[in-house]
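Colleague: need a 3D model of the following:
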Amino acid sequence: MVLGPEDVMLRTLPRSLRTAGDAAEVARRMHDRLARHGLELPVRLWDGSTLGPDQMPYRLVLPHPWSVRQLLPASDLTAGDVYVSGYLDIEGSLIDALHHLHGVRSATDGGIPPRTRVAMTRDLWSLPAPPSSNDDGDATAIRHHDDGGNDFYPLILDYGLVYSCAIFDADDAAAPAEDRSALTRAQVRKLDTVCRKLHLQPGERFLDIGCGWGALALHAARHYGVEAVGITRSPAQAELARESVEAAGLAERIEIRVADYREVTETFDGIASLGMGEHGGHQALGAYVEVLVRALRPGGRLLNQGITTGRPIEVRDLSQAKATFVGANVFPGGALIPVEEMVRVLHAAGLETRDVEQLRPHYALTLRHWVANLEAAWDEAVAEVGERTARMWRACMSGSVIDFETGALGVVQILAVMPDARLPLGRDWMRPTRP
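Modeller: Next up is the predicted model:
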């Protein structure tokens, strides 16, 4: 006999909670306690009943009697995992929901008395845990960037497959998040900004660490006449990048390698590291930069683009024990550091900082485009990587929008050069000329 959800629930509930109605009553009591302290949330329970205001751009959905029990112990990491597992859902915009929850939490932080917290915790612990899952996917943590492969990322990214912060002008910033052409132009603008800041010249040697699908190497070779090397640890990325290089007729000027950055033995006039330094952890950052410096020729230039901490200004350890949901899934074992620390590490390695540019608003816009693209192709994404992974990406990117829009995170481009580098004065020469 196949048991339905209600049968499983009745067998799972303790004697004091024999019906879904009892679980709903606990959920309502908890909601009322929160509302009395300024935390009134729009909620839909598994029985179709609603709690809280109706005029909100989103509603939290608890699809099972045991859903709310899964929020214990309450944390950012736990809430994200509950959403990924399907025990919590969102009607409407996830970004709007997270913005509202961030604002309410900031306004009520510390406003819930300890006695109320204890009562809610006791109620939540009295609810049943969910039945064991038979889905093998539930037993495997989703913790890696490259799980999606070449068929998943094109659903999210721009037409050029650039997986880092774009740079928007006023027109593209005003475009709807669903406008992939605007995102593509913004990514081309970023690629050109990198090449301009590095002051790449025809015939120079250029290295792109973590080249992804080869967009920056292609742009640098096509428009700046360099000989480019792109390295990635993903064979799937390298395969598609090489196909793009062949199609562009640039195979004699671009080499795509599957390699670790520590395996590079040549020297280069310009090196770009976009979004790579965050993954190795704070302790490994100095060694990472030293490898890059050894790969620079006299007069060489390094452009590092990386996510930094905003407020508070601190080093954030993203090891599993201290991770947030985004940190655990996007930067497992990594660290985010303040821009001041990155500049210090670059100086300690013998480089001179010539330019620092904060791109925080641009990454928020980039992420809004990625979220819109994912939601527009949701069924395809689920078919490609499964619902858990698709939900993980939606949650991570939506949560990151909040972090960048509220200043919790930044993303900074730092141009650091060998002391004998000869560059023009001012900043006009750094401005992109494309698209």
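Colleague: okay, CA-based contacts and neighbour counts for the rest of this
Modeller: Will do.
Colleague: so which residues of the chain form strands?
Modeller: For the chain, applying DSSP state E gives strands covering 43-44, 50-51, 58-61, 89-92, 205-209, 227-232, 254-258, 268-274, 296-309, 316-317, 335-336, 352-358, 409-417.
Colleague: name the helices or strands packed onto the second one?
Modeller: Read that as strand 50-51. Counting contacts by 3 or more CA pairs under 8 Å, 6 or more residues apart in numbering; DSSP states H and E, strand 50-51 is packed against strand 43-44.
Colleague: surely residue 203 touches residue 227?
Modeller: Yes: between residue 203 and residue 227 there is a contact at 6.2 Å, judged by CA atoms under 8 Å.
Colleague: more neighbours: which of the two?
Modeller: Comparing residue 203 with residue 227 by other CA atoms under 10 Å, the one with more neighbours is residue 227, at 23 against 14.
Colleague: contacting residues for the more buried one?
Modeller: By CA atoms under 8 Å, 6 or more residues apart in numbering, the contact set of residue 227 is 203-206, 221, 253-254.
Colleague: and what of residue 249?
Modeller: Applying CA under 8 Å, 6+ apart, no residues contact residue 249.
Colleague: mind checking how far it is from residue 162?
Modeller: Relative to residue 162, residue 249 is positioned 20 Å away (CA to CA, to the nearest Å).
Colleague: one more: residue 12?
Modeller: In terms of CA to CA, residue 12 sits 47 Å off from residue 162.
Colleague: which of the two has more neighbours?
Modeller: residue 162 (23 against 17).
Colleague: isn't residue 270 up against residue 302?
Modeller: Yes: when contacts are counted by CA under 8 Å, residue 270 is listed as touching residue 302 (5.9 Å).
Colleague: could you dump the contacts of residue 227 to TSV with distance to residue 70?
Modeller: Shown next, in TSV, are these (distance: CA to CA, whole Å):
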residue	distance to residue 70
203	58
204	56
205	53
206	50
221	52
253	54
254	50
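Colleague: can you tell me which of the residues you listed has the most neighbours?
Modeller: Greatest neighbour count in these, by other CA under 10 Å, goes to residue 206: 28 neighbours.
Colleague: where do the contact lists of residue 270 and residue 302 overlap?
Modeller: Joint contacts of residue 270 and residue 302 (CA under 8 Å, 6+ apart) are 198, 296.
Colleague: find me whatever residue is spatially closest to residue 108, sequence neighbours aside.
Modeller: Counting by CA to CA, 6 or more residues apart in numbering, residue 38 is the residue found nearest to residue 108 once chain neighbours are left out, at 6.6 Å.
Colleague: also this sequence, please, to line up against the first:
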Amino acid sequence: MLEPIRTWIRPAGNRRLAERVGTMLSNIGIRLNGDRPQDIQVHDPRFYRRVLAEGSVGLGESYMDGWWDCQALDDLICALLSADLDHQVRSHFDAWDYLKARLINLQKGRRSYRVGEHHYDLGNDFYRRMLDRRMVYSCGYWDSDHPAEIEATPEGLNRAQERKLDLCARKLYLQPGMRVLDIGCGWGGTAAYLAEQYGVEVTGITISRAQAEWAEAHCKDLPVTIRLEDYRDTARHLAGKFDRIVSIGMFEHVGFKNYQTYMDAARRLLTPDGLFLLHTIAGNRRQVRTDPWIARYIFPNSMAPYIGNLGDAMAGRFIAEDWQNIGPHYDPTLRAWHRNVNSHAEALSKRNSQFNERFFRMWRYYLLSCAGAFRARRNQVWQIVLSPNGYPGAYRRPDDP
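Modeller: Modelled structure (predicted):
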């Protein structure tokens, strides 16, 4: 007797949930099962309950599971974030992640290595196909004088990353023979570029074994030393050894409980007249953890700092000489990475069973949702030039290349 009742109730409940989700989306110009690229195509009616109950995690996981699709995923996410819908739909994951981040130092000790093991050790072959020729895994700096089509070419991405590296080098006023520390050196692309183009000696540190092995092999003929270690360990035995420090795309893994520790370490490593360039993704609100889906599947224990977080951490340690936002350049960078992954998906799946359909759906959601977030200006990218005691005279930002 109960089964017919359940059968009748379930479709009725799904209809109500679908109407609720449909109303929320129609208010921002998105249609359920519409015919435009930004519209959502629902394949499984369980999608509605899941996204309302689980928020960000439910939206991302149901996409990974194939419950819905969207031709222009980046446009969809841009619309959702521009309307602040993510803050209107909350789940139990939000409360748990907030409490965990508040009570536990998620980026201390062995936990600091987790993101390297989970994300950056995914495989050098995978990242070689996704990134530019120097394997720089951070926001490029695109030449606005070129047409948008340049983004779709490998040379366009190569040029954008080298423009970014050159911008960083010129902001640091590098001179031959200077000793440079690269905190979070990745696959050594920045270290190699600075050594080749500016004649400096570079020490790069990373918490990813796969990155360290690649960087050592590709920098072996350059004045570059690669160390597999945490920045806190580096500060203990190399204090005062560096004329310049550069850190690109690493600060997102430091965590708000360690911001002052990080700035103390950088200050200890730098000479009194040195310069430090910090390049980091940033948010518009004070927070203690990242998006729950990103934390679960992409960057464990990560978070983007707010301007107030950095101000508190710098206080009494550094003088901010220059502060530039290049956040809009991350949108085309992420779309270029997505095109590269798509073009190599078949070859990658043949080489490694880990790269299956669900993996590529996860990766597509990651890259295009982040592109949408930067397009909505929810996220920023700051390049901050810091000095311990003030740059002699007035610091002047170099002109763009």
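Colleague: ok, and the closest non-adjacent residue to residue 242 of structure 1?
Modeller: Using CA to CA, 6+ apart, the nearest residue to residue 242 of structure 1 is residue 256, at 6.4 Å.
Colleague: what does residue 157 of structure 1 correspond to in structure 2?
Modeller: The alignment partner of residue 157 of structure 1 in structure 2, by TM-score structural alignment, is residue 131.
Colleague: how close does the nearest residue to that match once chain neighbours are set aside get to residue 351 of structure 2?
Modeller: In space, and not counting its chain neighbours, residue 131 of structure 2 is closest to residue 337: 6.1 Å by CA to CA, 6+ apart. Separation of residue 337 of structure 2 from residue 351 of structure 2 (CA to CA): 19 Å.
Colleague: pick out whichever of these two has more residues nearby.
Modeller: Ranked by neighbour count (other CA under 10 Å), residue 337 of structure 2 and residue 351 place residue 337 first, with 24 against 10.
Colleague: that one touches residue 127, doesn't it?
Modeller: No: the criterion here is CA under 8 Å, and residue 337 of structure 2 misses it with residue 127 at 9.5 Å.
Colleague: which part of structure 2 matches stretch 179-186 of structure 1?
Modeller: Under TM-score structural alignment, the match for stretch 179-186 of structure 1 is residues 153-160.
Colleague: buried ones in the matching stretch?
Modeller: Within stretch 153-160 of structure 2, the residues scored as buried using 16 or more other CA atoms under 10 Å are 154, 156-160.
Colleague: also stretch 5-18 of structure 2?
Modeller: 14, 17-18.
Colleague: let's see which of those end up in helices.
Modeller: Using DSSP state H, the subset of the buried residues of stretch 5-18 of structure 2 located in helices is 14, 17-18.
Colleague: once you drop chain neighbours, what's closest to residue 123 of structure 1?
Modeller: Leaving out its chain neighbours, the residue that sits closest to residue 123 of structure 1 by CA to CA, 6+ apart is residue 26, at 6.4 Å.
Colleague: now the helices for the stretch 1-150 of structure 2?
Modeller: 2-26, 46-64, 73-82, 92-103, 114-118, 124-130 (DSSP state H, counting those that start in this stretch).
Colleague: could I get those as a markdown table with distance to residue 208 of structure 2?
Modeller: As requested, the helices of the stretch 1-150 of structure 2 are arranged in a markdown table below (distance: least, CA to CA, whole Å):
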| stretch | distance to residue 208 of structure 2 |
| --- | --- |
| helix 2-26 | 40 |
| helix 46-64 | 26 |
| helix 73-82 | 29 |
| helix 92-103 | 23 |
| helix 114-118 | 4 |
| helix 124-130 | 11 |
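Colleague: looking at these, which is nearest to residue 231 of structure 2?
Modeller: Comparison of these against residue 231 of structure 2 by CA to CA identifies helix 114-118 as nearest, at 13.7 Å.
Colleague: quick one: buried residues of the closest one?
Modeller: 114-116.
Colleague: what is the neighbour count of residue 314 of structure 2?
Modeller: 20.
Colleague: cool, the one 10 residues further on as well?
Modeller: Other residues lying near residue 324 of structure 2 total 12 when counted by other CA under 10 Å.
Colleague: map it onto structure 1.
Modeller: In structure 1, residue 324 of structure 2 lands on residue 357 (TM-score structural alignment).
Colleague: next up, the contacts around that match.
Modeller: Contacts of residue 357 of structure 1 (CA under 8 Å, 6+ apart): 412-414.
Colleague: how about the equivalent of residue 253 of structure 2 over in structure 1: what's its closest non-neighbour residue?
Modeller: By TM-score structural alignment, residue 253 of structure 2 lines up with residue 279 in structure 1. Closest residue to residue 279 of structure 1 apart from its sequence neighbours, by CA to CA, 6+ apart: residue 334 at 4.3 Å.
Colleague: counterpart of the one you found in structure 2?
Modeller: Aligned by TM-score structural alignment, residue 334 of structure 1 pairs with residue 302 of structure 2.
Colleague: that match reaches residue 254, doesn't it?
Modeller: Yes: if you go by CA under 8 Å, residue 302 of structure 2 and residue 254 touch, sitting 7.2 Å apart.
Colleague: pick out whichever of the two has more residues nearby.
Modeller: Set residue 302 of structure 2 next to residue 254 and count neighbours by other CA under 10 Å: residue 302 wins out with 25 against 22.
Colleague: ok, the more buried one - contacts?
Modeller: Residues near residue 302 of structure 2 by CA under 8 Å, 6+ apart: 252-255, 289-290, 295.
Colleague: which of those fall in helices?
Modeller: Cross-referencing those against helices under DSSP H gives residue 295.
Colleague: coming back round to it: for the contacts of residue 227 of structure 1, which ones persist in structure 2?
Modeller: When those are mapped onto structure 2 and checked using both residues aligned by TM-score structural alignment, their matches' CA atoms under 8 Å, the preserved contacts are 203-206, 221, 253-254.
Colleague: is it true that residue 104 of structure 1 touches residue 37?
Modeller: No: with contact defined as CA under 8 Å, residue 104 of structure 1 does not reach residue 37; the gap is 10.4 Å.
Colleague: I'd guessed residue 299 of structure 1 sits against residue 423; true?
Modeller: No: checked against CA under 8 Å, the pair residue 299 of structure 1 and residue 423 is beyond contact range at 9.2 Å.
Colleague: and the contacts of stretch 131-151 of structure 2?
Modeller: For stretch 131-151 of structure 2, the external contacting residues (CA under 8 Å, 6+ apart) are 127-128, 154, 156-164, 186-190, 248-249, 326-327, 329-330, 332-334, 336-337, 340, 381.
Colleague: flag every buried residue along that stretch.
Modeller: So, applying 16+ other CA under 10 Å, buried residues of stretch 131-151 of structure 2: 131-143, 150-151.
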